[in-house]
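*Asks:* Pasting a predicted model and its sequence here:
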Amino acid sequence: MSTVSGTGNSYLDNLRGTETTNSSTKKTALEQSDYFALLTQQLAYQDPTKPVDNDQMVSQMTTFSMADGISQLNTNFKSFADGMSSNQVLQASTLVGRTVRVNSDSLVFDGTNAAYGAVEVPAGTSSMKVNIYDESGALVRSSSVDNPTAGKFDFGWDGKDTNDTKLEAGLYTMKVEATVSGKNQTLATSSYVPVSSITLGSSTSTMQLNLLGLGAKKMSDILEIAAG
């Protein structure tokens, strides 16, 4: 006698499993329709001699509407924040390999290509001197500029010292001294540095750009994105 497999029982068992799963699914929060259904039941079973006060009922409805609105607002804001976060990650990822400018007194020399910095020249500046120091603090190069134009002034260093000798790759320090309206002062500098990678943020930290030689910087620290 042939043996018939029990596919019918398995199908019924699957149906029962689906029914069990569906019946066990419960809402974790009251929705607006649930609230008004409860309110209708309350009105239907209220004591006719002591009806619910209209002001109290309106107050309950207003409170629930406000709570429901705030909950919806929180949901929408979270979606908006998630979208903004994804957009920031996408924007930051396009910066990998690009050169950005940040406030710093450091010049990153890779041993081959020139390192670039910038300074904001105040109005009334008659002269300016750009000094480059190595990691030991020794002066390796100095360059003077007469009557620089006010505004952002970009400058480059080819990695050579005063003897025209190419120096090793590394982190160098720049210091810009200027004579402004007859007085000597040190100007704040910024540096052009490549973006090597990005570190994604979390619930407790913000996304950061990892700059070659300068470490991690926030997106808000970026002053300029160089062309190219």
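*Replies:* Perfect, thanks for sending it.
*Asks:* C-alpha only now, for contacts and for neighbours.
*Replies:* OK.
*Asks:* Downstream of the biggest helix by length in the chain, the next helix or strand is which one?
*Replies:* In the chain, assigned by DSSP state H, the helix with the most residues is helix 54-93. Next along the chain after helix 54-93, taking DSSP states H and E as the criterion, comes strand 99-103.
*Asks:* where do the strands sit along this protein?
*Replies:* Ranges of strands in the chain, per DSSP state E, are 99-103, 106-109, 115-121, 125-133, 139-146, 151-157, 170-180, 183-187, 189-199, 208-211, 215-218, 224-225.
*Asks:* For Gly17, find the nearest of the ones you listed.
*Replies:* strand 189-199 (45.3 Å; CA to CA).
*Asks:* and that closest one with strand 170-180, angle?
*Replies:* 140 degrees (axes from the mean of the first three to the mean of the last three CA atoms, to 10 degrees).
*Asks:* Does strand 189-199 pack against any helices or strands, and if so which?
*Replies:* helix 54-93, strand 99-103, strand 106-109, strand 115-121, strand 170-180, strand 208-211 (3 or more CA pairs under 8 Å, 6 or more residues apart in numbering; DSSP states H and E).
*Asks:* Which strands and helices lie in contact with the first one?
*Replies:* Counting contacts by 3+ CA pairs under 8 Å, 6+ apart, the secondary-structure elements packed against helix 54-93 are helix 32-44, strand 189-199.
*Asks:* putting a second one here so we can go through both:
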Amino acid sequence: MAAVQATTSSSDPFAAISAATKRSSKGSAPTAEDPQDRFLKLLVTQLKNQDPLNPMDNAQMTSQLAQMSTVSGIEKLNTTLNSLVDSVGSSQSMQAAEMIGNRVLVSGSQLSLTKGAAYGGINLTAAADQVKLSILDAAGQVIQTQELGARDAGVFNFVWDGMNDAGSQMADGIYRFSVDAKQGGNKVAADPLQIGTVSALVRSKNGFLLDLGALGTVDFKNVQQIL
């Protein structure tokens, strides 16, 4: 009896599909159905040309069909995820656009003194019986200190009237502040928060940045509060 010549894909037609898909990806992109069509054609060819003395067993065929089903499912999942990402991006664009003109509270220690007033915020990780606020000039020198008293844990805002410790009015511009919080003599973690007005949106590779004018740009996801 003449020997039956097996095809090169007799052991794993799925491997042939994978190689063909990689080659075709360098040219025109195949459709989602192409891998399935090629798989079925190769499988039929394999069944026709298999060695009758050593046919493919059911377990092997089931395994290869399961692989094809997995690839198809992954392609559909990728399509769904891409659609979801686009939807989330559009939603974020609309939310960010609605923030133009609003004041926001974000991480940072800058104060923008304008017309004798500067606004900031503090986030205490725990309650404190003493909270001391220090205002610093561009050189890092303390120009005013304020005792804010006892505060509960969480976020609260403050306003600086632009006066230094000597009672002189400071010029409009950018200043900084630091916070020293304690409870029973023990230090309490306090995060400085700066307040700015959103003047524009800046697109970046990771989403949108909010332009806060003199305070610079901040990531949309870092907004703590909209005031």
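*Replies:* Structure's in. What do you need? Since this is a predicted model, take the numbers as computed values, not measurements.
*Asks:* For Leu65 of the second structure, grab the count of nearby residues.
*Replies:* Neighbourhood size, Leu65 of the second structure [other CA atoms under 10 Å]: 17.
*Asks:* And Leu211 of the first structure, by the same measure?
*Replies:* Leu211 of the first structure sits with 23 neighbouring residues when counted by other CA under 10 Å.
*Asks:* just checking, it touches Ser196?
*Replies:* Yes - using CA atoms under 8 Å, Leu211 of the first structure is in contact with Ser196, at 5.6 Å.
*Asks:* shared neighbours of these two, anything?
*Replies:* Common contacts of Leu211 of the first structure and Ser196 (CA atoms under 8 Å, 6 or more residues apart in numbering): none found.
*Asks:* Tell me which of the helices and strands packed on strand 189-199 of the first structure sits nearest to Ser33 of the first structure.
*Replies:* Ranking those by proximity to Ser33 of the first structure (CA to CA) places helix 54-93 first, at 11.1 Å.
*Asks:* can you tell me the mean distance of that closest one from the second structure after alignment?
*Replies:* Here the mean offset of helix 54-93 of the first structure against the second structure after fitting is 1.4 Å, by mean CA distance after the TM-score superposition for the first structure.
*Asks:* Where in the second structure does that helix fall?
*Replies:* Aligned by TM-score structural alignment, helix 54-93 of the first structure corresponds to residues 58-97 of the second structure.
*Asks:* okay if I get the helices and strands packed on helix 54-93 of the first structure as CSV plus distance to Phe64 of the first structure and mean neighbour count?
*Replies:* Output for those, formatted as CSV (distance: least, CA to CA, whole Å; neighbours: other CA atoms under 10 Å):
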stretch, distance to Phe64 of the first structure, mean neighbour count
helix 32-44, 8, 12
strand 189-199, 42, 21
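*Asks:* between the ones you listed, which one is nearest to Gly111 of the first structure?
*Replies:* Closest among these, using CA to CA: strand 189-199, at 14.1 Å.
*Asks:* roughly how far apart are whatever residue of the first structure lines up with Val155 of the second structure and Thr186 of the first structure?
*Replies:* Mapped onto the first structure by TM-score structural alignment, Val155 of the second structure lines up with Lys152. Per CA to CA, to the nearest Å, Lys152 of the first structure is found 15 Å from Thr186 of the first structure.
*Asks:* picking that back up, can you lay out the helices and strands packed on helix 54-93 of the first structure as CSV showing distance to Asp82 of the first structure?
*Replies:* Converted to CSV, those look like this (distance: least, CA to CA, whole Å):
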stretch, distance to Asp82 of the first structure
helix 32-44, 26
strand 189-199, 17
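*Asks:* who are the neighbours in contact with Gly154 of the second structure?
*Replies:* Gly154 of the second structure neighbours (CA under 8 Å, 6+ apart): 122-127.
*Asks:* now it: how far from Ser109 of the second structure?
*Replies:* Taking CA to CA, one finds Gly154 of the second structure at 17 Å from Ser109 of the second structure.
*Asks:* what does Arg38 of the second structure give?
*Replies:* In terms of CA to CA, Arg38 of the second structure sits 61 Å off from Ser109 of the second structure.
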